[in-house]
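**Q** Output the structure for:
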Amino acid sequence: MYDYIIVGAGSAGCVLANRLSADPGCRVLLLEAGPRDRNPFIHMPAGLARLVNNRRINWNLETETEPTLDGRRLWWPRGKVLGGSSSINAMCYVRGVPADYDGWAAAGASGWEWAQVLPWFLHSESNSRGGGTLHGDAGPLSVSDLRHHNPLSAAFLDAAVQAGHARNEDFNGAAQLGVGLYQVTQRDGARCSTATAYLRPARTRRNLTVLTGAHATALSFSGDTANGVFFRQGRQHRHAAASGEVILSAGAIHSPQLLMLSGIGAATPLRRHGISVRANLPGVGGNLQDHLDICTLVHTEPGVSYDRSNQARIAFDYFLRGHRGAGSSNIAEAGGFARSILATDARADVQFHFVPAMLDNHGRHRLPGDGYTLHACALHPRSRGRILLRDADAASAPRIEANYLSDADGADLAMMKECVRMSAAILRQPAFDRWRGAPIFPPRQDLDEAALTAFIRAKAETIYHPVGTCAMGTHADAVVDPQLRVRGLRRLRVVDASVMPTLVSGNTNAPTIMLAERAAQWILQDAARS
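**A** Next comes the predicted model:
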């Protein structure tokens, strides 16, 4: 018997495990389907390139065929390891902007205004530049400047300025617009995942139990009250009981899947799979949003990019020199935020990630030669997808229907075209003259509208930011209330990126950590009142 059971030891689950188990009177169980984070390439930042095809620590998901993207099934990597996706991501620390959160509150997620969430960002953060009104310096999550960046990343910054973008030393400062080097979730040149930042300090607590290789299969209930979790560990089918709360932190794909497997979701499809309906919540799995990304690739001269780097030598140098050198690079070193000609408000609507290497199909397709890649994603898509059950078996991957570029007025496709055009404008600036070789993707810059559309449909990919599938709010399709409690049920919350009503203007890891910090306080307050 535990007071709290947390399903998923990812970006949110590790935060909750730490904060809830800080009370020695609370017994906390943390369930993680994947293994411990022992792989050394997790902790060496540049090692993320070696994690791409590691199925042991990656759910290795795929969408269904996407009609607007040439019927392709897009690869969706998600962390399946302690730390979750914070153990395999590119470590960019970005919060979004105040208008993102004020928009949540205005749409019904009361209490989530920027003024309410900023203290929790600060509470989590330990920034190497020090604290202040917009940064924390005493939290568990280390945020640092890069120790190493490639000359091509410096060329990108110069080129972007030549193209009319401002320099910005802090995307989480007073203004987000502009280009610069990303600050990263690193500590002393090593990855600072939530497993490192939050779980490791708590592992010695006797009231915290962490089970890895434990795949949750369904929730248990007494009437309308959640009281435990069924899970599979190896060949054993087990059950853990909770006297307090059950908290789902399995992410935007697996949290709605687990709810549906437990009879919580739209009634008709649940019955079709032979699942008894416990709560008819049609919003479960809906409202799926993601940042669609398009890459522009250009060849460069041999020896400067990371394409043919000696990885063994980089690793040896990294560990020998105290986590310095190219091994400390997050690969996506530079980037920025911009407003396109299609922007509808004052926020950035395009984000750039520059990579001094050629990345095709997430780096899974190796190209000959050397080059560099400029990612550009549209930050506020109108298209919505959904997560569906494939069947009633928890071992089956859910159906992911991302429905990219499916908005009725074609605004998302128009935005992706602007992403390509803005990327081209940067890459043709004089700062790249000494590095610029032949174009790779797109093969030439003078594409007409039809060719530009065809390029996007053939090459656009996720940049790994799914949210929204258990959205919070007070509207009819909301799955959780503004304190992240599942509507119509007791002692059950969802705390992860799935509760975000809409995408923030940027990467989603830091906002997910903030969500968990805030939820932990509510959970403890509710327990104190009961």
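
**Q** C-alpha only now, for contacts and for neighbours.
**A** Will do.

**Q** what's the distance between the residue lying closest to residue 275 once chain neighbours are set aside and residue 219?
**A** Nearest residue to residue 275 in three dimensions, chain neighbours excluded: residue 263, at 5.9 Å (C-alpha to C-alpha, 6 or more residues apart in numbering). To residue 219, residue 263 is 9 Å away according to C-alpha to C-alpha, to the nearest Å.

**Q** one more to put side by side:
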Amino acid sequence: MGSGVRRARRTLIAEGKMTEQSMQFDYIVVGAGSAGCVLANRLSRDPNNRVCLVEGGGSDRTPRIHVPAGTITLYKSERYAYQFMSEPQTHLNNRRIHVPRGRMLGGSSSMNSMIYIRGDRSDYDTWAAMGCPGWSYDDLLPFFKEAEDNRLGQSPDFHGRGGELAVDKPRDPNPASRRFVEAAKEIGIAENSDFNGAKLEGVGIYNLTQKDAKRLSSYRAFVHPVLSRANLTVMTDARVERLDIVGGAVTGVTLTKDGKSLTLRAARETVLAAGALGSPEILLKSGIGDGAELRAVGMDVRHHLPGVGKNLQDHLDGLVTVRSHDSSTLGFSAGSMPRVLASPLKYLAKKAGWLTTNYVEAGGFARTKYAGDVPDVQFHFVPGYRSHRGRLFEWGHGYAIHTCVLRPESRGSVFPKRTNGQAELGIDFRFIDKEQDARVLVEGMRLARRILGASPFAGIRGAEIAPGPKRMSDEALMDYVRSDASTVFHPSGTCRMGNDEGAVVTPDLKVRGLANLRIADASIMPTLISGNTNAPSIMIGQKCAAMMLAG
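**A** All right, here's what the predicted structure looks like:
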């Protein structure tokens, strides 16, 4: 079949116009997010490999995605995000936690805060020590460097140039972000100019995955530039209903697109890269998981694999937010309105101004009294008033620090359930099931308060709205955690990698007990990394592709 015919065929498939019910590829990648886009790129480099990238969401063609400041509008969007809600959290006053995940090309890398963090060396060395050879920091650093196009002149010992993923500084950070760094230094937390270098600990202005003042999602970095490859098919708005299994081997997927059922066949392998919620959900819908759990909700058991959905981890977050009368911070007021109205023109003309912000311009990593040799909390500083009521925008000004627990001890799960007869995914983080997580968070918020009380904030000082001056004791802060703590949107661990009976995938990312199926996304993490999960997920996609191509 000529390349022109293949291109036409690929376009017809993507538009849902083909009538045949079975399409053949060498590799099927499910999920066009952080890891899946890298896999599609690397596997399709060889023109002899027919690759299909399947995405349940739609296009990313909207300024809300590409203009950095648009990220705040995506989290509650039905069009661009799956609006998951957790089960009532027993230790958080039975609150349900909102868990949005990307529903478009690029997945959650098209709606995150664009922060480029790899985590601590010890995270990966711990994976290797847990029975995952080939996953130590030294093993993985080449994959991080290969993908990176570092625009900051940082050390080549840790950084790459010429990769697809541009890493740069914020274009026009708010002055309050620099105040945060100076304030943290005043209380004894050192400045760190490279969180992805020799050490993680410290504070600074975050590096971002942006290019030319626009978001650089995994899709825009790895897939969009190679769409002309005749051997690469990208299918959007395609919901995978199940993995097809014949004789203990996965042969492909059955999906729904435009109301029609379509079966795709993979001659070599199928890879799930649908994320820490999506990948276990597809396994469970396919009858792969804990047999007792599946039978309890009336689902067939195709392969008993009890670890599916277990080991759920996430970064628990506590907010300290301050009201200020200073209109130099991000916000809406009479004083800021001229800048707000001028921001579109400033963005278009100079690639500067409010629209370049990712809202979390600065932050860092620190140790509480409970920490060992590595940080146990992370700060995300917002140079604007962060609503304590859950609103996207509040009238007025201020600033805030989000503090999260880097290495949670609590473990939750995702599991099959039925609501009104419909199969659904249950999500139970079991946040602060281990009370030590709450203790670490309380101490982290105390550090955040000390930073906000330091002299660099004197010129814009305001009143603390949350937790508020009435919540000073450990007991009061514990109550605040239970009533207000939430997630930083880093779910992981639900298809854990390892060599024991509870693992879902082996260190080569093959699903235990099934042929021709791998998983490559944050779900395979044995333990949650110390930081934002986009860069590690991209690395996981790269390593998976390398193992697949090596045979």
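
**Q** helix, strand or coil for the residue in the second structure that residue 400 of the first structure lines up against?
**A** Matched to the second structure by TM-score structural alignment, residue 400 of the first structure sits across from residue 427. At residue 427 of the second structure the chain is in strand, as set by DSSP: H, G, I helix; E, B strand; the rest coil.

**Q** shouldn't residue 427 of the second structure be in contact with residue 87?
**A** Yes. Taking C-alpha atoms under 8 Å as the definition, residue 427 of the second structure is a contact partner of residue 87 at 5.6 Å.

**Q** if you count what's nearby, which of those two comes out ahead?
**A** Just comparing residue 427 of the second structure and residue 87: by other C-alpha atoms under 10 Å the higher neighbour count belongs to residue 427, 24 against 18.

**Q** List the contacts of the more buried one.
**A** Residues in contact with residue 427 of the second structure (C-alpha atoms under 8 Å, 6 or more residues apart in numbering) are 85-87, 412-415.

**Q** Residue 7 of the first structure pairs with which position in the second structure?
**A** So residue 7 of the first structure corresponds to residue 30, using TM-score structural alignment.

**Q** before we move on, what about residue 433 of the first structure?
**A** So, by TM-score structural alignment, residue 433 of the first structure is matched to residue 458.

**Q** how far away is its match from residue 176 of the second structure?
**A** Taking C-alpha to C-alpha, one finds residue 458 of the second structure at 11 Å from residue 176 of the second structure.

**Q** Between the two, point out the one with more neighbours.
**A** residue 176 (23 against 12).

**Q** residue ranges of the helices in the second structure, please?
**A** 3-14, 34-43, 63-66, 121-129, 137-147, 175-186, 218, 275-285, 291-296, 337-350, 435-452, 474-484, 534-550 (DSSP state H).

**Q** wait, which of these is closest to residue 207 of the second structure?
**A** helix 534-550 (11.4 Å; C-alpha to C-alpha).

**Q** Which elements pack onto that closest one?
**A** Other elements packing on helix 534-550 of the second structure under the criterion 3 or more C-alpha pairs under 8 Å, 6 or more residues apart in numbering; DSSP states H and E are helix 34-43, helix 137-147.

**Q** Kindly recompute the last result at 6 Å.
**A** Applying 3 or more C-alpha pairs under 6 Å, 6 or more residues apart in numbering; DSSP states H and E, one finds that helix 534-550 of the second structure contacts helix 34-43.

**Q** Next step: the contacts of residue 427 of the second structure restricted to strands.
**A** With strands taken from DSSP state E, the overlap with the contacts of residue 427 of the second structure comprises 85, 412-415.

**Q** is it possible to export those residues to CSV including neighbour count?
**A** CSV is the format used below for those (neighbours: other C-alpha atoms under 10 Å):
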residue, neighbour count
85, 16
412, 19
413, 19
414, 23
415, 22
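
**Q** JSON lines for these, including distance to residue 69 of the second structure?
**A** Shown next, in JSON lines, are those (distance: C-alpha to C-alpha, whole Å):
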{"residue": "85", "distance to residue 69 of the second structure": "25"}
{"residue": "412", "distance to residue 69 of the second structure": "32"}
{"residue": "413", "distance to residue 69 of the second structure": "33"}
{"residue": "414", "distance to residue 69 of the second structure": "32"}
{"residue": "415", "distance to residue 69 of the second structure": "35"}
